[in-house]
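*Asks:* I'd like to go over a predicted model; first the sequence, then the structure.
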Amino acid sequence: MVVQFQTSFIPKKSPIGTAPTFGPIGRNVNVFALIALIVFFLTAGLAAFVFFYKSHLTTLITTMDTDLARAKKSFEPSFIETASRLNVRIEGVRELLDAHTALSPLFDILEKKTLESVRFQDFNFSTTNRKVTLTMTGQAKSFNAVALQSDVFGAERAFKDPVFSNFTLNEAGDVIFNFQASIEPEFLLYRETVLGGATKKAAGGIQFLEEPAPASSP
């Protein structure tokens, strides 16, 4: 008996399968994994930075507290008490100087603003309820000199309500009169005198007048 074998020339598929392709889905998965990895490292780095920075701040605060405690110990209680008493005395002296009055600015005005033909005497100075009053007796060569002196004192800002009164003539024919005016209290403060403010306020911008020569008769 003859055995027949059937031979087929059709090639069969290889038993080894080809690797599957993922296409666009596989690429997206790789990108997401990379982004997640980057975010992880950034978060870890930020956490490490915050930890070390917090540790640095804690150390710095501890060092500053130690230095402050050491500085407090360096000041003895007796020194602090002495400095406090000295500060109270200084403040008391400052208050006294602020309230103290000085007459030198007033004398400067009288020296600069008094005419050559006028002279003053019987100087009286009084203070009542923060009101400073100046009264004087004057002597002038003529009534014209008194009138001009009144204009000069009237333009002086240190004088308030200057008044010339009680005019009489002496045996030599000179005019005797009384003068009274109120003085601005701020003008006489000692601190203003020391700083030079009072003198500038009294004489600033004012030119001193001279008595005009009498007109000659024709």
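*Replies:* Here it is on my side, so go on.
*Asks:* make it CA atoms for all contacts and neighbour counts henceforth
*Replies:* Will do.
*Asks:* and the gap between the most centrally placed residue in the chain and residue 161?
*Replies:* For the chain, the residue nearest the mean C-alpha position is residue 195 (17.7 Å; CA atoms, centre = their mean). In this structure, residue 195 and residue 161 are 27 Å apart, going by CA to CA, to the nearest Å.
*Asks:* swap in residue 134?
*Replies:* Residue 134 is 11 Å from residue 161, by CA to CA.
*Asks:* now the common contact residues for the two.
*Replies:* Shared contacts of residue 134 and residue 161, defined by CA atoms under 8 Å, 6 or more residues apart in numbering, comprise 181-182.
*Asks:* which of those two has more neighbours?
*Replies:* Taking other CA atoms under 10 Å, residue 134 and residue 161 do not tie; residue 134 has more neighbours (17 against 10).
*Asks:* now the closest residue to that one other than its chain neighbours: which helix or strand?
*Replies:* Closest residue to residue 134 apart from its sequence neighbours, by CA to CA, 6 or more residues apart in numbering: residue 125 at 4.9 Å. Element membership of residue 125 [criterion: DSSP states H and E] is strand 118-128.
*Asks:* what about residue 106, neighbour count?
*Replies:* Counted with other CA under 10 Å, residue 106 comes out at 18.
*Asks:* I'd guess it is in a strand, am I close?
*Replies:* No: the assignment for residue 106, made by DSSP: H, G, I helix; E, B strand; the rest coil, is helix rather than a strand.
*Asks:* next, the one to line up against it:
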Amino acid sequence: MAEPTLQTSFIPKKSLHSMRAPSSGTGVFLVIALVLFLASLTVAGVVYVRRVSLDKAINGPQGLKESLATAREAFNSDLLTTITRFDLKLSAGNELLNRHVTLVPLFEALNQYTLKTVRFTSFDYESAGGVPKLILRGEAQSFESIALQTESYVLSRQFKDIIFSNLNVDNKEKVVFELSMNVSTDLISYKEFRRR
């Protein structure tokens, strides 16, 4: 039988060249970082050059500010003053027209929606707080006429908050009353009247 050989050294006899350390990939990250750095430097340079050129175009001789100042001096200031005054007058006239009131359509609506059995003896108009209001006194042939009159005004949609009060029968067997009601602002607006 053969004798087993005993290993006297623990140092390997094979070459270690075949064992290499694995590559860590830092080279790829370094290249990417370098490319990004160069790109950011390029963009910063372009932005700086663009800013300087725009600054020269605006503030430099024959720039936009200079052109604007020249155009402003060339513009006729008297004409500008005249146009401004005319615009103010037009605005004031338009405001007056928008607030102007005409009672013609109101009387037409009263004529159209008032029953033949109802007659008014007094007419008061007021506009408190921008809400046009009528206070009318009159007489009707009966209480039924007043009820029908209320319905007629409600259906017209021109009158709101219709209140008949102080109802009494006079010595002629007529029902006397006081009527208060709000009027639609479109009904008395001169501007709306002109559009019809």
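*Replies:* Nice, I can see it. The shown structure was predicted, so the numbers you read here are calculated from the model rather than taken from an experiment.
*Asks:* put one on top of the other, what's the TM-score?
*Replies:* TM-score for the superposed chains, counting by TM-score structural alignment, normalised by the length of structure 2: 0.55, backed by 162 aligned residues with a CA RMSD of 4.3 Å.
*Asks:* coming back round to it: after the strand holding residue 125 of structure 1, which helix or strand is next?
*Replies:* That would be, after strand 118-128 of structure 1 and using DSSP H and E, strand 131-140.
*Asks:* on average, how far is the helix or strand following that next one from the matching bit in structure 2?
*Replies:* Note on strand 131-140 of structure 1: by DSSP H and E, the next helix or strand toward the C-terminus is helix 143-154. Compared with structure 2 after fitting, helix 143-154 of structure 1 deviates on average by 3.1 Å (mean CA distance after the TM-score superposition for structure 1).
*Asks:* and stretch 91-107 of structure 2, how far from the chain's centre?
*Replies:* Centre-to-centre, stretch 91-107 of structure 2 and its host chain are 25 Å apart (CA atoms, centre = their mean, to the nearest Å).
*Asks:* kindly report the same for stretch 87-105 of structure 2.
*Replies:* The answer for stretch 87-105 of structure 2 is 23 Å, by CA atoms, centre = their mean.
*Asks:* buried ones in it?
*Replies:* 101, 105 (16 or more other CA atoms under 10 Å).
*Asks:* over to stretch 141-149 of structure 2?
*Replies:* 141, 143, 145-146, 149.
*Asks:* same check, this time on stretch 187-202 of structure 1
*Replies:* Buried, per 16+ other CA under 10 Å, within stretch 187-202 of structure 1: 187-193, 198-199, 201-202.
*Asks:* so which of those is the closest to residue 115 of structure 1?
*Replies:* residue 202 (16.9 Å; CA to CA).
*Asks:* quick check: the gap between the closest one and residue 120 of structure 1.
*Replies:* As judged by CA to CA, residue 202 of structure 1 and residue 120 of structure 1 stand 19 Å apart.
*Asks:* hmm, residue 162 and residue 179 of structure 1 touching each other?
*Replies:* Yes: contact criterion CA atoms under 8 Å: residue 179 of structure 1 and residue 162 qualify, at 7.2 Å.
*Asks:* what do we get in structure 1 for residue 101 of structure 2?
*Replies:* Alignment note: residue 101 of structure 2 maps to residue 101 in structure 1; criterion TM-score structural alignment.
*Asks:* how about that match, what does it touch?
*Replies:* Residues near residue 101 of structure 1 by CA under 8 Å, 6+ apart: 188-190.
*Asks:* the strand holding residue 125 of structure 1 vs helix 143-154, what angle?
*Replies:* 40 degrees (axes from the mean of the first three to the mean of the last three CA atoms, to 10 degrees).
*Asks:* what helices and strands are in contact with strand 118-128 of structure 1?
*Replies:* Counting contacts by 3 or more CA pairs under 8 Å, 6 or more residues apart in numbering; DSSP states H and E, strand 118-128 of structure 1 packs against strand 131-140, helix 143-154.
*Asks:* okay if I get these as CSV plus distance to residue 167 of structure 1?
*Replies:* Output for these, formatted as CSV (distance: least, CA to CA, whole Å):
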stretch, distance to residue 167 of structure 1
strand 131-140, 10
helix 143-154, 9
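*Asks:* any idea what residue 123 of structure 2 aligns with in structure 1?
*Replies:* Per TM-score structural alignment, residue 123 of structure 2 is aligned with residue 124.
*Asks:* its match against residue 134, yeah?
*Replies:* Yes: the pair residue 124 of structure 1 / residue 134 is scored as a contact, 5.9 Å apart, by CA under 8 Å.
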